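Trainee: Fold the stuff below for me.
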Amino acid sequence: MMKSGCESTGEFDNLLLSTVRQGDVNLLEHHLSTVSNPALYLNRLYDERNSQKCTVLMIACLNDHRDVMRMLLQRYKPDLEVLNNITFGDFTPSRQIFFNISVLWAATSINNFDMVKLLVEHGANVNHRTRTGSTPLRGACYNGNVSMARYLIDNGANIHLNKENNDTNLMVSVCHKHRHMVTYLVDELNCDVNECDANGRSSLYDAVVCASIELVEFLLKRGAHNFRAIVDQMSPLMWAAEKKRPDLVDIISPYSSVLERIEAQELLGSAFACTNRDNDDLNQSFNCFSRALDLRTTHNLSKAMTTTTHTIFHNRYECQTIDQLENIRTNTELMHIEGLLVRERLLGPTNGEYRYSLCYRGAILADIGQYHEAVTYWIYELGLCQQYSISIDSKHLRRFASLFSRMLYKTKSIPTEAIIIVIKAICSELERDKQNFNDNLFTLLFLITITSQYLIECAISIAEKELLFHILRSIVQHHYTQIDSGMSLLHLSVDIRTRVNDYHIKHICKYPCLQTTRMLLKCGAIANAFDILQNTPLHVIASKFVHCGRAPDNICSFDQKIHTITRVSTAKILKLE
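Mentor: Model (predicted):
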């Protein structure tokens, strides 16, 4: 027997872990026979790579060493309910870590039926729940293993234990298109096809989203209803239309009301009009709109008319008759607008799909050189986000900088009002969204650079210039700095490491940038502000010149204000060198 003083040594732990990873049953059994209390090691969590915490039994399970597991279970009877933290496959930063996992849950998730039976025979809890409420039965449903699911239920697994947010076993089976599992759950276990998760999404909703004709037909025949989800107010029929699936629309329509069928045709037509540049799709869009108008006429169901219009839609209203629709059939622009008007009515201004179609339309216009029209669409969508307190994607804000750069480079013209609106939006996001703070700060820097060149190169009124200077001064007064480095906008404007990855922004924004630096200083930026490493903006750029073998005195041309601290920063550089 190993002496007790050695039992907790790291050497023995490493020996044990190495042996179980190799799957050497005899050697592992030998090592365990040398200690007085094997359970001390078998029930301990070991730190594995990628932040995993696993027992010896879990390591054997994940490495598919069934003989090792059988030996451990039969001879040493380890605790099967120790909570592990694991990940599957090669680890990447985005790969999910699963917390509070039992070995049985892991065995079902990797779809190893032999291990599952072995663990259940030795008393594993078939209703174990992970941190998110997932069960071993869910693992069987995820993999579509009907035999495993039946075995677990025969041994006491509760089919009604759902994951967090009431995500059911039927839903996960539908999402992965496991027809045989869905049939088993519904026809043999009488699972409710209309049960919804916390967001109001049903199994039929999931079947449409994953585009399974077979499962949509099956669920409808088993009594699934076409109701709207809470999270997006979209029904399965609406999603079928939004995904441009006329086949699914035709399957669900007989189970829907007349108005639902009409609106499905309208939404289908709008999806064809607004999410593709192909003229064939515009023809399909016309046909869908025509069918909807025919149904409205037949059933005397007129459209709900809006009382206001918007200039981005050319102040148009939706077509109310076939004749009105025929008049715009060959006008691509008006057909796109018709589609957007339909989407605004059916989806609503807060719907993500509708707002995406506005951005998409703007992108198409930008690609054909209609930059001002493109800006108008994007500003309209940005206004909806602000009006309804919808979070704004930092990538979307960056696209404004890209579009403005393209406009400045190609046409020397940007709407001043648009620049101001976007800058204000970014400042609001800097206060609200700390997770994307640095990304938004770089976007703000790019916009300041664009504005600096805009003021020099473009003919604008004195009033517009004063307004832009006022906005820039208010930005500088906030003293924004990067979360991790503490670098200010002035630091970033003189730093050669300030990278620009967007093709169009690169045409305008290159750092160090003299114009941006002068603009920031003119608006009150603190020339001798320190970052987290106690570097001033001058030191940031001077250090780059020193490392390149150039005299730091050359940078005095950046501005007289920076020149006044040349000696201090140069002395600091020389000390570092």
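Trainee: going forward, measure contacts and count neighbours with C-alpha atoms only.
Mentor: OK.
Trainee: Helices of the stretch 201-350 of the chain, start to end?
Mentor: 203-209, 213-221, 236-242, 246-252, 258-274, 279-298, 322-327, 332-347 (DSSP state H, counting those that start in this stretch).
Trainee: now the other sequence, so there's something to compare against:
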Amino acid sequence: MVASCRGHDDIVQYLLSLDDSGNHLLNEVNNEGSTALHEAAGSGKLNIVKLLLEKHHAKIVKDNDRYTPLTIAGINNQKTLVNYFIKNKTQCWYTISEIIDELELIGSYHMINCYRSDIETAYHYLLWAMRLRYKDPKVPILKNNLPFPIEANGYCTECQTIAELISIRNNPNRMIIECLMIRERVGVTSNFLYLLDHQADLCGYNLYSFDLRGSEECQLVIRLWLHAYHLRIQTQINLNKCVSYLEKCARIMGELINRKRTKEIQFDILMKVLEATENEYLRNKNLESTLDVERENENFSCSSSEADETVGNNGDKCLYVILNLLFNAMKVSEKIFRNFFRG
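Mentor: Here you go, the predicted model:
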């Protein structure tokens, strides 16, 4: 894989000459699920990609983040490789539907990656995908099985036409939501959840510039954190991060109260965060009981373990969040009643 990444075709050719009939070396994957083809595509080594595909017929597979070599080429701005995979007139490596999915995935990455949002590049790939959907206007390739609109995404739905996509081109927040919806539709992975975490931080909450954040941004970030919490519960991916989402939600509400912006807290969202925190507390308590039973059954000599400590700390954090949320709820209720009697 190192030779593929660095473009050493003579070394790659020699190593492949040693491969068995099952092509295990050719299609071998590393811990990230990447193959030599992924590595060559990501580093822009067209000579190696041609060698692996055209001469040795390497398999195109998805890595742990569900990226194929085309995706990797696109997110690394390897335009020559992207055109090779898509516009090759002698070989078809992907179907039209697969190319559309790949282009949307690439575009989404450029909008919500953790380094720098590139709205122009993101729009370029999303528009390319949309034009392919309508290449035959009489039989367009529509997006199927779209999820119901949810609060976390502002009840938006994915763009279904070129006109809809053009209408959001210059709206960064709406483009971010569009790309988050695409990524979630493609599949929730640990990488997607990491990007969702990052976008929640960028979109709405920065402790050092809180005064500059508006009500809409504050509500958006709370909804995103709450959505990320539920996605982790559903997928069982790195559940230790769940409590931190709820802590952040409570913290942002507390800051709004401290800055006399209580009216900006939506009571229904506060109650949803409180409900999620209660569920998280009960989950940790049940997990703690399970660990106690396992420890007794295995006759552990030590009184606690790292897992016990983590679960216990999470339970304590949940209680702290619940108390903070109850305090916040009291403040919001006071504001509501005061306004009611004034009216």
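Trainee: Need the TM-score between these chains.
Mentor: Scored against TM-score structural alignment, normalised by the length of the second structure, the superposed chains reach a TM-score of 0.68; 286 aligned residues with a C-alpha RMSD of 3.5 Å.
Trainee: Pull the number of nearby residues for the corresponding residue of the first structure for residue 111 of the second structure.
Mentor: Using TM-score structural alignment as the criterion, residue 111 of the second structure maps onto residue 273 of the first structure. Look at residue 273 of the first structure: counted by other C-alpha atoms under 10 Å, it has 28 neighbours.
Trainee: what does residue 367 of the first structure give?
Mentor: With other C-alpha under 10 Å as criterion, residue 367 of the first structure counts 12.
Trainee: Give the full set of residues in contact with it.
Mentor: Contacts of residue 367 of the first structure were listed using C-alpha atoms under 8 Å, 6 or more residues apart in numbering, and none were found.
Trainee: hang on, the earlier thing: the match of residue 111 of the second structure: what's it in contact with?
Mentor: 281, 282, 285, 335, 336, 339.
Trainee: Check the alignment and tell me where residue 120 of the second structure lands in the first structure.
Mentor: Aligned by TM-score structural alignment, residue 120 of the second structure pairs with residue 283 of the first structure.
Trainee: what's the spacing between that match and residue 101 of the first structure?
Mentor: In this view, residue 283 of the first structure and residue 101 of the first structure are 53 Å apart by C-alpha to C-alpha, to the nearest Å.
Trainee: out of those two, which sits in the busier spot?
Mentor: The neighbour count for residue 283 of the first structure versus residue 101, taken as other C-alpha under 10 Å, is higher for residue 101 (24 against 17).
Trainee: Would you quantify the distance from the more buried one to residue 242 of the first structure?
Mentor: Using C-alpha to C-alpha, residue 101 of the first structure is found at 38 Å from residue 242 of the first structure.
Trainee: Residues in contact with stretch 127-140 of the second structure: which ones?
Mentor: For stretch 127-140 of the second structure, the external contacting residues (C-alpha under 8 Å, 6+ apart) are 96, 99, 100, 101, 103, 104, 141, 142, 161, 162, 165.
Trainee: mind redoing it with 6 Å?
Mentor: If you take C-alpha atoms under 6 Å, 6 or more residues apart in numbering as the criterion, stretch 127-140 of the second structure is touched by 100, 103, 141.
Trainee: got it, and stretch 141-153 of the second structure?
Mentor: Contacts of stretch 141-153 of the second structure (C-alpha under 6 Å, 6+ apart): 133, 155, 156, 157, 223, 224.
Trainee: now for the first one: what does it line up with in the first structure?
Mentor: Taking TM-score structural alignment as the alignment basis, one finds that residue 133 of the second structure is matched in the first structure by residue 296.
Trainee: can you count the residues close to that match?
Mentor: By other C-alpha under 10 Å, 19 other residues sit near residue 296 of the first structure.
Trainee: again, but for residue 183 of the first structure
Mentor: 19.
Trainee: And for residue 198 of the second structure?
Mentor: Look at residue 198 of the second structure: counted by other C-alpha under 10 Å, it has 15 neighbours.
Trainee: corresponding residue for it in the first structure?
Mentor: Aligning on TM-score structural alignment places residue 198 of the second structure opposite residue 360 in the first structure.
Trainee: And the nearest residue to that match once chain neighbours are set aside, how close does it get to residue 521 of the first structure?
Mentor: The shortest distance from residue 360 of the first structure to any non-neighbouring residue, by C-alpha to C-alpha, 6 or more residues apart in numbering, is to residue 275 (7.2 Å). Remark: distance between residue 275 of the first structure and residue 521 of the first structure (C-alpha to C-alpha) = 45 Å.
Trainee: ok, now residue 140 of the first structure?
Mentor: Applying C-alpha to C-alpha to residue 140 of the first structure and residue 521 of the first structure gives a distance of 63 Å.
Trainee: More neighbours: which of those two?
Mentor: A direct count of neighbours by other C-alpha under 10 Å for residue 140 of the first structure and residue 521 places residue 140 higher, at 28 against 20.
Trainee: so that one sits right up against residue 149, yeah?
Mentor: Yes. Under the criterion of C-alpha atoms under 6 Å, residue 140 of the first structure makes contact with residue 149 at 5.5 Å.
Trainee: Please say which position in the first structure residue 53 of the second structure maps to.
Mentor: Applying TM-score structural alignment, one finds that residue 53 of the second structure aligns to residue 220 in the first structure.
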